[in-house]
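Engineer: sharing a model that was predicted from the sequence below.
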Amino acid sequence: MSEKNREGKRTARERLAVEREKQKSAEKRRRGLIVGASVVCVLGLAAVIGVVAANSGGDDGESESAGPVVAPSGALGKDGTVIPVGDQEAKATLTVWEDFRCPACKSFEQVYSPTIHELTDAGQLKVEYHLVTLIDGALGGTGSRDSANAAACAQDAGKFTAYHDVLFRNQPPERDDTFADKDELIELAGKVDGLDTPAFRTCVEDGTHNSWVAKSNEAFQKGGFSGTPTVLLDGKNIYQDSSLTPQRLKQMVEEANKG
């Protein structure tokens, strides 16, 4: 074989090898594009699923709270979100923001409710209760909302204070959403004389005041408060004061009445 022929064959083999490398590179790029496109489609689908979930999420909790805001009987304040307790002519006003699932709120009630009751019964103090759903928002569930609705139903029956105290005395562990069980809320109403009536049961089961509870919680968020309980005496946050005691609270109220 002549040198010219051998050179021609070698050149042909080299061209073939180069062409094969080009084909391999092209195939690799094609596969990369397919994989890349697949990832984009998956991410796009995930984004769509996320949007759908965001738009449809919380249906179980929100559907019951949709509808007109129905304030409980005797509610006061902006949007009727205040449940008043005590003589409204009293000079001193205690404002309390509470969540029935909140352990700190239960601690506050255990320590201070006897003094609060003494002062309201004596006509020296009026209390403005605002009900909040902070724990529902933090841990999930509907127990904060449902118990607040039940307390509003008790307000309709003129039994708010007694039922309010029963709920805190029977508060479940924070992560236990027991108050989402409406049968439990109705059963606890049996501890308050005259509260467990057909009207109360219907109010609890229908979530009559759910939208009102949502409005109250909205007011809490707009108020910029840091947590529950938030306790104000004549507008001053007193629960953050480490020196506060039931006796000190009583003195502060007495001083307000003298003024």
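Structural biologist: Done, it's in.
Engineer: all contacts plus neighbour counts: C-alpha atoms, from now on.
Structural biologist: OK.
Engineer: and the strands in the stretch 51-200 of the chain, which stretches?
Structural biologist: Read by DSSP state E, counting those that start in this stretch, the stretch 51-200 of the chain holds these strands, from start to end of the chain: 83-85, 92-98, 125-131.
Engineer: switch these over to a markdown table; also include distance to residue 30 and mean neighbour count.
Structural biologist: Compiled in a markdown table, the strands of the stretch 51-200 of the chain are given as follows (distance: least, CA to CA, whole Å; neighbours: other CA atoms under 10 Å):
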| stretch | distance to residue 30 | mean neighbour count |
| --- | --- | --- |
| strand 83-85 | 69 | 22 |
| strand 92-98 | 62 | 23 |
| strand 125-131 | 61 | 24 |
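Engineer: now for residue 149, how many residues are close by?
Structural biologist: Residues within reach of residue 149, counting by other CA atoms under 10 Å, total 28.
Engineer: got the strands of the stretch 51-200 of the chain as CSV, with distance to residue 70 columns?
Structural biologist: Formatted as CSV, the entries for these read as follows, by distance: least, CA to CA, whole Å:
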stretch, distance to residue 70
strand 83-85, 13
strand 92-98, 19
strand 125-131, 14
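Engineer: ok, and here's another one to check against it:
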Amino acid sequence: MSNESNARPTKNERRQQAREQARAAREQEQKREKRNRLFIQGGIVLGIVAILAIVGLVVQQATAPAGPGPANMASGGVVFGKDLKVQKTAALQSDETRKAPEVNRDELPLDVTVYADYMCPACGAFEQANGTMLENYVGSGDITLQVYPLNFLDPASLGTKYSTRAANLFGCVVEQQPDAAFKLHNALLSAEVQPSENTQGLTDDELLDQAKAAGANVDTELKQCVKDRRFADFVASNTKAATETGVVGLAEGAQIALDQTGQELQPEGEPQRLISTPLVIVNGQQWLSGRDGDLENYLLKVKAEVEKAAKGGDASKDAAKDESKDAGAAKEADAATAG
């Protein structure tokens, strides 16, 4: 019994042991807390770095140049002339501003500009009603037609960005195989092809099928242009320019209506912005069916006015020539009399 009693630690020893255990526990806890602080601080640093990287990427994407547009679309749109031929232009560069093609509105052909989104139902209705007529007038050389593609209805295609993809295809064809561009434009807005809003629209392969039906050769270059969405930024910039900077194709001082009646106009002297589609401009002035009537009749009316003004100018020139001749003859007569 005495040996067992001597083997047990004394009270002081137990107290010292408890203190030692408490000290070791505190040190262990302090080490654990330090590790946690380091982990938290490291996580915060990594999180900040990740956030900065994301912000930098967003800023870079937002400020990055849109890149060149398609060849033959320097104004933002493509111009079709006689025999439906595309008027050639260089590609619009990222640092260039969209400018309307140079035209002389005192003579024929008339210039017509159409702003359209390939998912816009009103644009489809317009094309279905007027497409064949416009094709005839353009083909004969009576008018030039500028088609200006937009993508403001991208949110209405369930995430597929159909408006951008359709407009991108159009730009690819305008650049690579322009002879098929007019027919493709007409097809994309036809009742048989144009998708309804709030649907996914055509797939890229189905869009390429439409290009093929329009006469394009669906080769590797065209497929790659569609796959890469090469002109997606260009189309987005088209929409931004038209809705913020103002539309191109208007005569100086012309105003865009705020509704389809044409009773109220955007403020004079300010940029005339796109507010609805299709926007149709004839010889520098907006055409509205509710105000101006049937488009073909309106074109004939404007055409007659241009022709009349041109004839009046010719008549004035002839009269001036006759007056000059008469004055010359009178001077000769006076000289002969004096002699």
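Structural biologist: All right, it came through fine. This one's a predicted model, so the numbers in the text were calculated from it and none came from an experiment.
Engineer: quick check: longest helix of structure 1.
Structural biologist: The helix spanning the most residues in structure 1, taking DSSP state H as the definition, is helix 3-56.
Engineer: give me the distance between it and the centre of its chain.
Structural biologist: Here the centre of mass of C-alpha atoms in helix 3-56 of structure 1, compared against the chain's by CA atoms, centre = their mean, to the nearest Å, lies 50 Å away.
Engineer: and if you look at stretch 156-166 of structure 1?
Structural biologist: Worked out by CA atoms, centre = their mean, stretch 156-166 of structure 1 lies 22 Å from the chain centre.
Engineer: so which of the strands of the stretch 51-200 of structure 1 is nearest residue 159 of structure 1?
Structural biologist: strand 83-85 (10.6 Å; CA to CA).
Engineer: quick one: that closest one aligns where in structure 2?
Structural biologist: Equivalent residues of strand 83-85 of structure 1 are located at 78-80 in structure 2, counting by TM-score structural alignment.
Engineer: that stretch vs structure 1, average offset?
Structural biologist: By mean CA distance after the TM-score superposition for structure 1, the fitted stretch 78-80 of structure 2 averages 0.9 Å away from its aligned residues in structure 1.
Engineer: right, and the strands of the stretch 51-200 of structure 1 - which one's nearest residue 50 of structure 1?
Structural biologist: Between residue 50 of structure 1 and the strands of the stretch 51-200 of structure 1, the tightest spacing by CA to CA is seen for strand 125-131, at 31.6 Å.
Engineer: between the closest one and strand 92-98, how many degrees?
Structural biologist: Following axes from the mean of the first three to the mean of the last three CA atoms, to 10 degrees, one obtains 20 degrees for the angle between strand 125-131 of structure 1 and strand 92-98.
Engineer: residues in contact with strand 125-131 of structure 1?
Structural biologist: By CA atoms under 8 Å, 6 or more residues apart in numbering, the residues outside strand 125-131 of structure 1 that reach it are 81-99, 116, 119-120, 148, 213, 216-217, 253.
Engineer: what ranges does structure 1 have for its helices?
Structural biologist: Secondary structure of structure 1 by DSSP H: the helices cover 3-56, 59-65, 103-121, 134-139, 143-156, 160-169, 182-189, 198-206, 210-222, 246-258.
Engineer: quick check: the aligned residue for residue 118 of structure 1 in structure 2?
Structural biologist: Aligned counterpart of residue 118 of structure 1 in structure 2: residue 136 (TM-score structural alignment).
Engineer: same check on residue 241 of structure 1?
Structural biologist: Residue pairing (TM-score structural alignment): residue 241 of structure 1 is matched to residue 290 of structure 2.
Engineer: residue 109 of structure 1 now?
Structural biologist: Match for residue 109 of structure 1 (TM-score structural alignment): residue 127.
Engineer: what's around its match, how many residues?
Structural biologist: Look at residue 127 of structure 2: counted by other CA under 10 Å, it has 23 neighbours.
Engineer: that one and residue 186 touch, don't they?
Structural biologist: Yes - using CA atoms under 8 Å, residue 127 of structure 2 is in contact with residue 186, at 6.9 Å.
Engineer: what sits closest to the aligned partner of residue 215 of structure 1 in structure 2 if chain neighbours are left out?
Structural biologist: Using TM-score structural alignment as the criterion, the counterpart of residue 215 of structure 1 in structure 2 is residue 237. Leaving aside its chain neighbours, residue 237 of structure 2 sits nearest to residue 66 (7.2 Å; criterion: CA to CA, 6 or more residues apart in numbering).
Engineer: quick one: that neighbour and residue 147 of structure 2, what's the gap?
Structural biologist: For residue 66 of structure 2, the distance to residue 147 of structure 2 equals 20 Å [CA to CA, to the nearest Å].
Engineer: likewise for residue 50 of structure 2?
Structural biologist: Here residue 50 of structure 2 is placed at a distance of 43 Å from residue 147 of structure 2 (CA to CA).
Engineer: equivalent analysis for residue 289 of structure 2, please.
Structural biologist: When distances are taken as CA to CA, residue 289 of structure 2 and residue 147 of structure 2 turn out to be 19 Å apart.
Engineer: residue 324 of structure 2 too?
Structural biologist: Counting by CA to CA, the gap between residue 324 of structure 2 and residue 147 of structure 2 amounts to 47 Å.
Engineer: same deal with residue 215 of structure 2?
Structural biologist: 19 Å.
Engineer: ok, residue 330 of structure 2 next?
Structural biologist: Separation of residue 330 of structure 2 from residue 147 of structure 2 (CA to CA) stands at 56 Å.
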